[in-house]
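> just a sequence and a predicted model for now, questions to come.
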Amino acid sequence: MTRIAYICMDRGVPVWGRTGSSIHVQEVIRAFRALGADVELFAASADDDPPRDLAAVPVHCVPVAQEGPRAARERSAVAANRDLRAALEDEQPFDLVYERYSLWSFAGMDFAREAGISGVLEVNAPLIDQQAEYRGLVDRQGADRIAAQVFGASRVLVALSSAIADYLGRYRGTRGRVEIIPDGVNPDRFRLDCKPALPAAHRWSVGFVGSLKPWHGLGTLVDACARLHQVHPDTRLVVVGDGPERPRLAAQAADLGVSDAVLLTGSVPPHEVPGLLASMNAAVAPYPNLPTFYFSPLKIFEYMAAGLPVVASRIGQIPEVIRDGVHGLLCAPGDAAAVAAALCRLKEDPDLGARLGRAARAHVVQHYTWNHVASRILHLAGVASYPDRALPAESLSS
């Protein structure tokens, strides 16, 4: 049996949490196990209870300071590499070390290289730039040095999008080792016969699932749904998730006179998301026109697996996954009028919505499941004779 050490040393990604990042960790582990691998988890944040089907996964907690001055927290994260290395040595042998890249972690890839086993590093974002812009970064030079070290030590670098692949290409020695593997979905979580969690109340529901962050374009969504509501008063917006933008969204809805047509559910556990999606008639990913769009949006794949017609911004990876008019409707980023028009189309033409939803689910089931993702990772790592589950060509080139 293939033994995999899965590492997540980012305190901002609680491995048993509710965010998209946490779900990503859980689904990759779940898919590795479904393919017959034995997975041990090494994590900085594993405080919550695991999902029942992952309760048997051994978890090795590696403490990292989460309070105090930022510089002290950065030093604590670097020092945690000693504890991570010791934990890996105690639990070896492994056939593969698979790590979700975090700013200060390098012990996993160094351990894999020195042990002569495969080390695969999954890079989800240009973390140095992101940390500096949104949270603050004291030792940027140290973060750059560790990034070069860990990128150089890995056998394979998994980039979730072409923008991340381009970012990795800025580092010496990465050429030829970067593979683009987008996010995936577990179709079994989003069964078409799932019972809706919300009463229909004779309303046609537009939905969003995700954290309420500025880069998700939620102001555009509220504006678009207010326009839709003017034409079709029997519509509502259901926003599933929480975050710093929630007060602003509530205030915007009040200013536009649509508070009664906007439901903000707050954070919900992952097992409640399928029922909430089943309560929606269409789902939206209204990203603004960001200068660098590096996301592989998990919400897109979940909307599609739920059989929903999707309205999304034509930006980054999204047009590679959603073919306009075939799997969903694409709009210019940040264009509330275009989003409203697309939603009106779907409201007024139920057959169009049904056709797009069926095609969307069939597309992700064929090409974008977590089992596809895990099979490809194991094939690239060369740890066993797993098939190379090919993804669409435009999603693989780096």
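On my side now, so go ahead.
> only C-alpha atoms from now on, for both contacts and neighbour counts.
Noted.
> all the strands of the stretch 151-300 of the chain, in order from the start?
Per DSSP state E, counting those that start in this stretch, the stretch 151-300 of the chain carries strands over the ranges 156-159, 178-180, 204-209, 235-240, 262-266, 282-285.
> can you put those strands in JSON lines and add mean neighbour count?
Putting the strands of the stretch 151-300 of the chain into JSON lines (neighbours: other C-alpha atoms under 10 Å) gives the following:
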{"stretch": "strand 156-159", "mean neighbour count": "26"}
{"stretch": "strand 178-180", "mean neighbour count": "23"}
{"stretch": "strand 204-209", "mean neighbour count": "23"}
{"stretch": "strand 235-240", "mean neighbour count": "24"}
{"stretch": "strand 262-266", "mean neighbour count": "16"}
{"stretch": "strand 282-285", "mean neighbour count": "27"}
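> present those as TSV; the columns should include distance to V310.
TSV is the format used below for the strands of the stretch 151-300 of the chain (distance: least, C-alpha to C-alpha, whole Å):
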stretch	distance to V310
strand 156-159	24
strand 178-180	23
strand 204-209	10
strand 235-240	14
strand 262-266	19
strand 282-285	5
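> and here is the other one:
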Amino acid sequence: MQDDFKKEIVVVPNGADTQLFKPQPGSAEKRADLGLGQEERVIGFVGSFMPWHGLQDLVDAFEIVCQKDNSVRLLVIGGSRDQIGQLIEGNRDKRALKKIIFLGEIDYPLIPAYLDLCQVLVAPFNTKRDEGRRKLYDKYGFWWCPIKLFEYMAMARPVVVSDVGEITAYLDGA
């Protein structure tokens, strides 16, 4: 039995369904449906509104981006009505709020068509915003592998992510 356990271990990373997550046709119609002008560039985010997903950081950064470039919009996919409402309420003072499109939770197969509208996709993970798991992060670091990263890359778009844990390992050299 010891010989069986001497074999090399192979780690098989997560990935994306590249038949689903790929550049999509028909983005002009979707742009019109969302009220996006042809000249507007779109930054996209998909995910839940958990503290470590860094949505507050994204809104803060987007405020700065909008001060420099008024032709940018932020498309946020995910979050319940209550979560979206709380994020909006906590950022009422930000002028960029009117430039954010909140789609809420949508059916998974519809996500690629919306991501295709985006010129850049973001994953601003921030474990410092998750007080409930602070001790775990301090001990183990950022230990999970976000599927959204692979889905974003399958869309053939530039990806802006936090330099943490497994994300750094997967993008090393990219």
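Cool, the structure landed. Bear in mind the structure is a predicted one, so any value in this text is a computation, not a measurement.
> if we can go back for a sec, tell me which of the strands of the stretch 151-300 of structure 1 sits nearest to E27 of structure 1.
Among the strands of the stretch 151-300 of structure 1, strand 156-159 comes nearest to E27 of structure 1, with 15.7 Å by C-alpha to C-alpha.
> Provide the aligned range in structure 2 for that closest one.
On structure 2, no counterpart of strand 156-159 of structure 1 exists by TM-score structural alignment.
> do stretch 297-316 of structure 1 as well
Using TM-score structural alignment, stretch 297-316 of structure 1 lines up with residues 146-165 of structure 2.
> contacts made by the matching stretch with the rest, please.
Contacts of stretch 146-165 of structure 2 with the rest of the structure, by C-alpha atoms under 8 Å, 6 or more residues apart in numbering, involve 14-18, 21-23, 46-47, 112, 115-116, 118-126, 141-144, 167-168.
> just the terminal-to-terminal distance for it.
Terminal residues of stretch 146-165 of structure 2 lie 11 Å apart, using C-alpha to C-alpha, to the nearest Å.
> show me what contacts the residue mapped onto L58 of structure 2 from structure 1?
For L58 of structure 2, the aligned residue in structure 1 is L221 (criterion: TM-score structural alignment). For L221 of structure 1, the contact set (C-alpha under 8 Å, 6+ apart) comprises V284, P286, A336, V339.
> the first one reaches V206, doesn't it?
Right, V284 of structure 1. Yes. If you go by C-alpha atoms under 8 Å, V284 of structure 1 and V206 touch, sitting 7.3 Å apart.
> which residues touch the nearest residue to D57 of structure 2 once chain neighbours are set aside?
Excluding the flanking residues, the one nearest D57 of structure 2 by C-alpha to C-alpha, 6 or more residues apart in numbering is P124, at 7.1 Å. Listed by C-alpha under 8 Å, 6+ apart, the contact set of P124 of structure 2 reads H53, G54, L55, D57, L58, V160, V161, S162.
> please pull up the equivalent of A96 of structure 2 in structure 1.
Per TM-score structural alignment, A96 of structure 2 is aligned with V258.
> ok, the nearest residue in space to that match that is not next to it in sequence - how many residues close by?
Setting aside the residues directly before and after it, V258 of structure 1 is nearest to A226 in space (C-alpha to C-alpha, 6+ apart), at 6.4 Å. For A226 of structure 1, the count of nearby residues is 26 (other C-alpha atoms under 10 Å).
> try the one 4 residues further on
Neighbouring residues of Q230 of structure 1 were enumerated by other C-alpha under 10 Å; the total is 11.
> rewinding a little: just give me the closest of the contacts of P124 of structure 2 to Q83 of structure 2.
Distance to Q83 of structure 2, by C-alpha to C-alpha, is smallest for L55 among those, at 10.8 Å.
> I'd say the closest one and F49 touch.
Yes. Between L55 of structure 2 and F49 there is a contact at 6.8 Å, judged by C-alpha under 8 Å.
> when these two are compared, which one has more neighbours?
Neighbours per residue, other C-alpha under 10 Å: of L55 of structure 2 and F49, the larger number sits with L55, 22 against 17.
> show me what contacts the more buried one?
Contacts of L55 of structure 2 (C-alpha under 8 Å, 6+ apart): F49, P124.
> make it 7 Å
By C-alpha atoms under 7 Å, 6 or more residues apart in numbering, the contact set of L55 of structure 2 is F49.
> trace G44 of structure 2 over to structure 1, please.
Counting by TM-score structural alignment, G44 of structure 2 lines up with G207 in structure 1.
> grab the longest helix from structure 1 for me.
Determined from DSSP state H, the single longest helix within structure 1 is helix 70-91.
> which strands and helices lie in contact with that helix?
Contacts defined by 3 or more C-alpha pairs under 7 Å, 6 or more residues apart in numbering; DSSP states H and E place helix 70-91 of structure 1 against helix 107-115.
> give me the buried positions along the helix it packs on.
Buried positions in helix 107-115 of structure 1, judged by neighbour count with 16 or more other C-alpha atoms under 10 Å: A107, G108, M109, D110, F111, A112.
> and these as a markdown table, adding distance to P269 of structure 1?
Listed next are these as a markdown table, based on distance: C-alpha to C-alpha, whole Å:
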| residue | distance to P269 of structure 1 |
| --- | --- |
| A107 | 32 |
| G108 | 30 |
| M109 | 32 |
| D110 | 35 |
| F111 | 35 |
| A112 | 34 |
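> for the helix or strand containing H60 of structure 1, which helices and strands make contact with it?
Per DSSP states H and E: H60 of structure 1 is located in strand 59-61. On a contact count with 3+ C-alpha pairs under 7 Å, 6+ apart, strand 59-61 of structure 1 meets strand 38-43.
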